[in-house]
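Trainee: Return a 3D structure for these sequence lines:
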Amino acid sequence: MRKSIWMLMFVLIIAVLAGCSNGTEKEKEQESEEVKSLGVEFKAPEKADVDETVELKAIVTYGDENVKDADEVKFEYWEKGNEEDSTMIETKNNQDGTYIAEVSFDHDGVYEMFAHTTAKDLHTMPKRSITIGEGVSAEEHHDEAGGHEHSEHTKGFGMHFMELGDVKVNQKIDLNVHLQMDNEPLKNANVRYEIFNNSNTEKHDWVETEESVSGEYTSSFTFEEVGTYTITIHVENDEGLHEHEEHKVEVNKGLH
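Mentor: Next comes the predicted model:
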């Protein structure tokens, strides 16, 4: 009888130790998963000639692994000071963690570029710039002509509002803005859209957002009247960041 009791106690001790071991291994696996991050090395030349073919390359990693099946990798470029007139281009997946595209620029200027990358339920968009020819940007042309002073964001902060395209009255649309700090997605920020029709500045709509993936804040809105609207994106966080940026949107009549 006593031998059976000791045997039962021994089995119970082994089971408890095994459970602790499994729990520790699971915790280690979870910790290992948590420290992984989505990395994108965005490669592009710093200078090029007008009409020269330029290769853009994104090297995508997750932890120490190359990401061969990213959900999306696109390059977006625009002339500095004219971000609202941007061009988005698809990439070729080389099936080895690299994604490439070719582009050329038809006149002198300074161009800025994002590598929009979504993989492993994460999003990041590293930014680069390239000088074409003499490199006079649209922003500098505007300043020389007596235009308004361009407001600068906090150093390291980046904001990119996704273009809305053709907006119709009474049509529900998605609002989407990507935020970064030091080339990393800016997480857990308080982001709101302030929207008003320029013909009726007394009525301001405030729209809250949700962080759908890291650094990407989304919401939806329906414009009830035709006209020119101003959308101001307000960004704050617990570290004292307070940024805003304005965008104009033309709302047209829908089809009857």
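
Trainee: CA atoms for contacts and neighbours, from now on please.
Mentor: OK.

Trainee: where's the residue nearest the centre of the chain relative to Leu38, distance?
Mentor: For the chain, His178 is the residue whose C-alpha lies nearest the centre (C-alpha atoms, centre = their mean; 3.5 Å). Per C-alpha to C-alpha, to the nearest Å, His178 is found 15 Å from Leu38.

Trainee: burial measure for Glu34, as a count.
Mentor: 10 (other C-alpha atoms under 10 Å).

Trainee: That one in helix, strand or coil?
Mentor: helix (DSSP: H, G, I helix; E, B strand; the rest coil).

Trainee: what's the burial count for Thr87?
Mentor: For Thr87, using other C-alpha under 10 Å, the count is 12.

Trainee: brain fart, Phe75
Mentor: For Phe75, the neighbour count with other C-alpha under 10 Å is 25.

Trainee: Does it touch Thr91 like I think?
Mentor: Yes: Phe75 is within contact range of Thr91, at 7.3 Å (criterion: C-alpha atoms under 8 Å).

Trainee: what touches both of the two?
Mentor: Ala101 (C-alpha atoms under 8 Å, 6 or more residues apart in numbering).

Trainee: so how far is stretch 70-88 off the chain centroid?
Mentor: 11 Å (C-alpha atoms, centre = their mean, to the nearest Å).

Trainee: in it, what's buried?
Mentor: Neighbour counts over stretch 70-88 (16 or more other C-alpha atoms under 10 Å) mark 70, 73-81, 83 as buried.

Trainee: Among the residues you listed, give me the pair with the biggest separation.
Mentor: Pairwise distances across the buried residues of stretch 70-88 peak at 30.3 Å for Ala70 and Gly81 (criterion: C-alpha to C-alpha).

Trainee: Alongside the first, I'd like the structure of this one:
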Amino acid sequence: MRKHVIGLGIFISIISGSALTGCTVASDAADQYAVAKPLSVQLELPKNKQPDQEGESHTFKATVWQNEKQLSQVDFVHFEIWKADGTLTYSMEPAETEQNGVYSIQKTLPKSGLYYVKVHAGVNSTMIMPTKQFIIGELSKADLKMLQDGAQPENGNSGHHH
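Mentor: Next comes the predicted model:
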């Protein structure tokens, strides 16, 4: 009986050792998983910082990057622009392709004040949505107070999701 118990103990040890061997981490485990390739967007704000007169518009440009390389093929680039006080809102609209990896949109900004622009860009199920604050013309007292209070872009209205 004692031999059977010892034999059973050895058998269990061998089986346990074999099972645990399969649980070790392979030396190339990290290479077998997809590595995140974050997107970035370089946003170019309009050079003209004055309100538009009739027939004029401001141009916004975005360049999409991934792994420090400018991307010429993306799934989408949309712009969303709004005035901080809510008196002017351009909901999310697709950008025009200017050249390899540069996308633009033109919008009329007829009023002075504090504005925000949000770029929605996506590539292969990866999406980025940076928001940037800018000023056109002169700030009102209300705009200045918002800035002093640490104004945050709260008014963007995406319209729909991707």
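
Trainee: and the gap between the residue nearest to the centre of structure 1 and Val35 of structure 1?
Mentor: Counting by C-alpha to C-alpha - His178 of structure 1 and Val35 of structure 1 are separated by 22 Å.

Trainee: do the same with Val54 of structure 1
Mentor: Applying C-alpha to C-alpha to Val54 of structure 1 and Val35 of structure 1 gives a distance of 35 Å.

Trainee: more neighbours, those two?
Mentor: Just comparing Val54 of structure 1 and Val35: by other C-alpha under 10 Å the higher neighbour count belongs to Val54, 17 against 8.

Trainee: List the contacts of the aligned partner of that one in structure 2.
Mentor: Counting by TM-score structural alignment, Val54 of structure 1 lines up with His58 in structure 2. When contacts are counted by C-alpha under 8 Å, 6+ apart, His58 of structure 2 touches 46, 48, 52, 106-109.

Trainee: Filter those by whether they're kept in structure 1.
Mentor: When you map these onto structure 1 and apply both residues aligned by TM-score structural alignment, their matches' C-alpha atoms under 8 Å, the shared contacts are 46, 106-108.

Trainee: Narrow those to those that are buried.
Mentor: Applying 16+ other C-alpha under 10 Å to the kept ones among the contacts of His58 of structure 2 flags Thr108 as buried.

Trainee: In strands only, show me the kept ones among the contacts of His58 of structure 2.
Mentor: Here DSSP state E is the test, and the kept ones among the contacts of His58 of structure 2 give 106-107 as lying in strands.

Trainee: on average, how far is the longest strand seen in structure 2 from the matching bit in structure 1?
Mentor: The single longest strand within structure 2, with elements called by DSSP E, is strand 113-123. Here the mean offset of strand 113-123 of structure 2 against structure 1 after fitting is 1.1 Å, by mean C-alpha distance after the TM-score superposition for structure 1.

Trainee: against structure 1, where does the helix or strand that comes right after that strand fall?
Mentor: Counting by DSSP states H and E, the next helix or strand C-terminal to strand 113-123 of structure 2 is strand 126-128. Using TM-score structural alignment, strand 126-128 of structure 2 corresponds to residues 122-124 of structure 1.

Trainee: now the helices for the stretch 51-200 of structure 1?
Mentor: 138-144 (DSSP state H, counting those that start in this stretch).

Trainee: which residues touch the top helix by length along structure 2?
Mentor: Criterion DSSP state H: the longest helix present in structure 2 is helix 2-21. Helix 2-21 of structure 2 is contacted by no other residue when judged by C-alpha under 8 Å, 6+ apart.

Trainee: What of stretch 132-146 of structure 2?
Mentor: 45, 49-51, 84-85, 109, 111-118, 153.

Trainee: Can you say which helix or strand has Ala15 of structure 1 in it?
Mentor: Counting by DSSP H and E, Ala15 of structure 1 is part of helix 2-35.

Trainee: any idea how far that helix is from the chain center?
Mentor: On C-alpha atoms, centre = their mean, the centre of helix 2-35 of structure 1 falls 43 Å from that of its chain.

Trainee: Equivalent analysis for stretch 79-91 of structure 1, please.
Mentor: The answer for stretch 79-91 of structure 1 is 14 Å, by C-alpha atoms, centre = their mean.
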